[in-house]
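Engineer: Below is the sequence, then the predicted model.
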Amino acid sequence: METIIIGTGSSRFGMFVDTPARTLAAEAVAEALKDAGLEGKDVGLVLVGNAVGGVVTGQEMIRSQTILSQSLLVGRPMAAVENACASSSSAFYLAHLAIQSGMHDVVVVVGAEKMTSTDRTLATKALAAATDVSLRQEAAGDGGKPRPVFMEIYAANARNYMARSGATAEDFADVVAKNTRNGSLNPIAQVKVPLSREDVLNAREIVAPLTRPMCAGIGDGAAAIVLCSSGFARAKGKKGPKVRTSLLASAEIEDNHEIVSRTAAKAFEAAGISPEDVSLVELHDAAAPAEIMVPEELLLVAQGDGPSLIRSGASRIDGRLPINPSGGLTARGHPVGATGAAQIVELANQLRGRCGPRQVANPRIGLAENAGGSIFNGAAACMITLLEA
């Protein structure tokens, strides 16, 4: 039995201070169910990815029920999944397992996040809590303002990578320039104005070498995916990309940044394909250097060859290996609980030929890499999903 994606939907991503998560989720769910040609009553299980709701909105315990309280899925069996930035991709993993187990024919995954607030410190505090707080140094900087904990981590990783690979700040700026061009072609993207290399390099520095456009911003948004069994799809005449594999991993002690490469190797083995088979990638670029570093960890290029992807144009929409045609986290946006689902929505839409001016030519295999949190000197959680047209 195979798992098939038959419906996708998404709200706009952006800073919508006065719009609650339930409104964004209802929009994404309605679009996904319409795309699938199904009603709420057809859904056996709903899994909702949400990461920072407890800190930002104060809502705990019944996050799935509140987030979906205005949606077409009210009353369906549901549960919330929290796994830092990998929350909704982890929900997708569990949905895939639910279908493969034979327990359900139709499962809906929703990722939804509300990060903006009249209190601008809440999102930063919530993100800092995705580290081991018992070991963390004081998260407040000068004047008591929360420090950008993850950007400090990403900046340190980038500096180390620059020293060993020859990558430059110009390379990172070119990644942002590419992704903002992609975002300008994406109707849901938070950043829709293309930036040049110079715009990026001349912007305010956050933590060297990262300037503001190199860092994914705070935002709100929701994405939804309808999955079904291949038997249900045949019986109802539904078509869509199939899930070749979906793997969840957690950090090991002294993981030393190996979680992505370890998970990718297992994913390719489970899917029975090689890295050379991948047509396009949506990866977790919470900071722009990730788009150069992570392809090496995903075994898509040799160690040290990451910069060649942006320098040669290979990672452009019309390149050999398009990366983040959606605009990625830095342009499409990074409402953390929705990010993993949004990546898979983009892959599914690309594999169905639905992406208009940002459509990748003849894609067959799409890969999504979504990482979350920080522990043991690396990401706490990693999700790798491979889809086939």
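Structural biologist: Structure received.
Engineer: C-alpha only now, for contacts and for neighbours.
Structural biologist: Fine.
Engineer: Please enumerate the helices of the stretch 201-350 of the chain.
Structural biologist: Secondary structure of the stretch 201-350 of the chain (DSSP state H, counting those that start in this stretch): helices at 230-236, 259-271, 290-297, 306-312, 328-331, 336-351.
Engineer: helices or strands next to the second one in the packing?
Structural biologist: Under the contact criterion of 3 or more C-alpha pairs under 8 Å, 6 or more residues apart in numbering; DSSP states H and E, helix 259-271 touches strand 242-250, helix 290-297, strand 378-388.
Engineer: So which of those is nearest Ser196?
Structural biologist: helix 290-297 (17.1 Å; C-alpha to C-alpha).
Engineer: Report all helices and strands that that closest one contacts.
Structural biologist: helix 259-271, helix 306-312.
Engineer: any chance of those helices in CSV, with mean neighbour count and distance to Pro357 too?
Structural biologist: Below are those laid out as CSV (neighbours: other C-alpha atoms under 10 Å; distance: least, C-alpha to C-alpha, whole Å):
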stretch, mean neighbour count, distance to Pro357
helix 259-271, 19, 29
helix 306-312, 18, 20
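Engineer: Need those in JSON lines (columns: distance to Leu122).
Structural biologist: Converted to JSON lines, those look like this (distance: least, C-alpha to C-alpha, whole Å):
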{"stretch": "helix 259-271", "distance to Leu122": "29"}
{"stretch": "helix 306-312", "distance to Leu122": "35"}
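Engineer: What distance do you get for the closest residue to Ala371 other than its chain neighbours to Ser90?
Structural biologist: Nearest residue to Ala371 in three dimensions, chain neighbours excluded: Cys382, at 4.4 Å (C-alpha to C-alpha, 6 or more residues apart in numbering). Using C-alpha to C-alpha, to the nearest Å, Cys382 is found at 9 Å from Ser90.
Engineer: Mutual contacts of those two, please.
Structural biologist: Leu248 (C-alpha atoms under 8 Å, 6 or more residues apart in numbering).
Engineer: And the helices in the stretch 1-150 of the chain, which stretches?
Structural biologist: Secondary structure of the stretch 1-150 of the chain (DSSP H, counting those that start in this stretch): helices at 21-36, 53-56, 63-67, 87-100, 121-128, 149-165.
Engineer: dropping in the other structure now:
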Amino acid sequence: TGQEAIRGQVFLRDAGFEGIPIVNVEGACASGTIALREGMLAIAAGFYDVVLAVGAEKLYLDDTARSIEAMSTNTDVELMGGLGFQFTGSYAMTLRKYMKEYGWTQEHFAKVAAKNKYNGSLNPYAQYQKPMSVEEILSSRLISWPLTLYMCSTMADGAAAVIVCSKELADNISTKTPIVVAACCLRSGEVTGDDDGQRHVARDAYEMAALGPDDVEVAEVHDAMAPGEMLRIEKLGFCKAEELGRLVDEGYCTLTGKLPVNPSGGLAARGHPIGATGLAQIAELVWQMRGEAGPRQVKGRNSRYPTIGLAQNTGGYVEGSPAALTVTVLKTE
């Protein structure tokens, strides 16, 4: 829209927010999660008792080129600006590497996309609420091999918000099941060394939450291209890369699978309004853990609803690596 500064003050004004600190946070696709983390830290430090984290995005304009230009700044503009290189190309190159090394196939990617399209069809907040078959996804227009059109997220408008508060106030604010932020960890990308920042930030989160990947019962991961789900769950330690093709075939991450992933539909079905995506993930986990997810509700392993949820969210690219990496772990109280 051209509003490049004081966005929070402008957009929240009509909602009656004034006379309080409003902090603008920018971290590309990870902006919402970073805002949540800042709120959590402010409460933990004792500065505030209640913080509202808001993420919003407006990409549909009468000038599509303007929106694309804005999204292109989610990378190192000076380094990448003249190359005409898009995120789809980066995803595709990584996927081709995994296909060669671990036997992943384009059909596996289409199965993941179809799974998430189905989940999105059950989500009233999803951008795309139509299920699609593996065949429909494979036959859609090729974007950057092996990615086809219906494997990819598109431009989206949207917003999400999360209220965080001190434990002492939780019972006074809501009568619903309290959800605890057990960890909300952030790292910048690592373009030198082993380039494995995603594993490192996941390790940080597991250590902070005092649990491991086997304890997670439901997950929302950053899949701007649906096959990215496979990349994420391997980096998060849920399984090994060489197992993933078989696990996709077996329905490991479906709503009734061993580890339901992206019950919201993920970025390619629920939508990817960039600034809102991280908080939309958190909202989905809270709904799942409170039993409020309707027809896409997943079951807990030892209780009626999941008691531990994980959200993984990244933002931007620097030299081919994610610029901001986040992992958040939620627990029921």
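Structural biologist: Looks like it came in fine. What you are looking at is a predicted structure, and each value in this text was computed from that prediction instead of being measured.
Engineer: Tell me who's in contact with the corresponding residue of the second structure for the residue nearest to Ala371 of the first structure.
Structural biologist: Counting by TM-score structural alignment, Cys382 of the first structure lines up with Leu325 in the second structure. Neighbouring residues of Leu325 of the second structure by C-alpha under 8 Å, 6+ apart: 30, 186-189, 197-198, 201, 312-315.
Engineer: Dump these to CSV, plus distance to Val218 of the second structure.
Structural biologist: Output for the contacts of Leu325 of the second structure, formatted as CSV (distance: C-alpha to C-alpha, whole Å):
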residue, distance to Val218 of the second structure
Ala30, 20
Leu186, 20
Arg187, 22
Ser188, 25
Gly189, 25
Gly197, 22
Gln198, 18
Val201, 18
Gln312, 12
Asn313, 15
Thr314, 18
Gly315, 22
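Engineer: which residues of the first structure does stretch 135-152 of the second structure align to?
Structural biologist: Counting by TM-score structural alignment, stretch 135-152 of the second structure corresponds to 198-215 in the first structure.
Engineer: and the matching stretch, which residues are buried?
Structural biologist: Residues 200-201, 206-207, 209-215 are the ones in stretch 198-215 of the first structure that count as buried (16 or more other C-alpha atoms under 10 Å).
Engineer: Could you check how far the match of Cys382 of the first structure is from Gly278 of the second structure?
Structural biologist: For Leu325 of the second structure relative to Gly278 of the second structure (C-alpha to C-alpha), the value is 11 Å.
Engineer: so what's in contact with the two at the same time?
Structural biologist: Taking C-alpha under 8 Å, 6+ apart as the contact rule, the neighbours common to Leu325 of the second structure and Gly278 are 30, 313.
Engineer: tell me the centre residue of the second structure?
Structural biologist: By C-alpha atoms, centre = their mean, the mean C-alpha position of the second structure lies nearest to His222, the distance being 3.6 Å.
Engineer: Show me what that residue lines up with in the first structure.
Structural biologist: Taking TM-score structural alignment, the alignment pairs His222 of the second structure with His284 from the first structure.
Engineer: Where does the closest residue in space to that match that isn't next to it in sequence sit: helix, strand or coil?
Structural biologist: Nearest residue to His284 of the first structure, sequence neighbours excluded (C-alpha to C-alpha, 6+ apart): Asn370, at 5.2 Å. Secondary structure for Asn370 of the first structure, judged by DSSP: H, G, I helix; E, B strand; the rest coil, is strand.
Engineer: how about Asn370 of the first structure, what's its partner in the second structure?
Structural biologist: In the second structure, Asn370 of the first structure lands on Asn313 (TM-score structural alignment).
Engineer: So its match is in contact with Ala219, correct?
Structural biologist: No. Asn313 of the second structure is beyond contact range of Ala219, at 11.0 Å (criterion: C-alpha atoms under 8 Å).
Engineer: hang on, the earlier thing: who touches the match of stretch 135-152 of the second structure?
Structural biologist: 151-152, 155, 158-159, 169-170, 172-173, 176-177, 286-289, 330.
Engineer: now do stretch 219-227 of the second structure
Structural biologist: Against stretch 219-227 of the second structure from outside (C-alpha under 8 Å, 6+ apart): 88, 91, 95, 109-110, 112-113, 116, 147, 151-153, 228-229, 232-233, 259-264, 266-268, 272, 281, 284-285, 309-314.
Engineer: Repeat the analysis, applying 7 Å as the threshold.
Structural biologist: Residues outside stretch 219-227 of the second structure that contact it (C-alpha atoms under 7 Å, 6 or more residues apart in numbering): 109, 112-113, 151-153, 229, 232, 260-262, 266-268, 281, 309-314.
Engineer: I appreciate the help and will end here.
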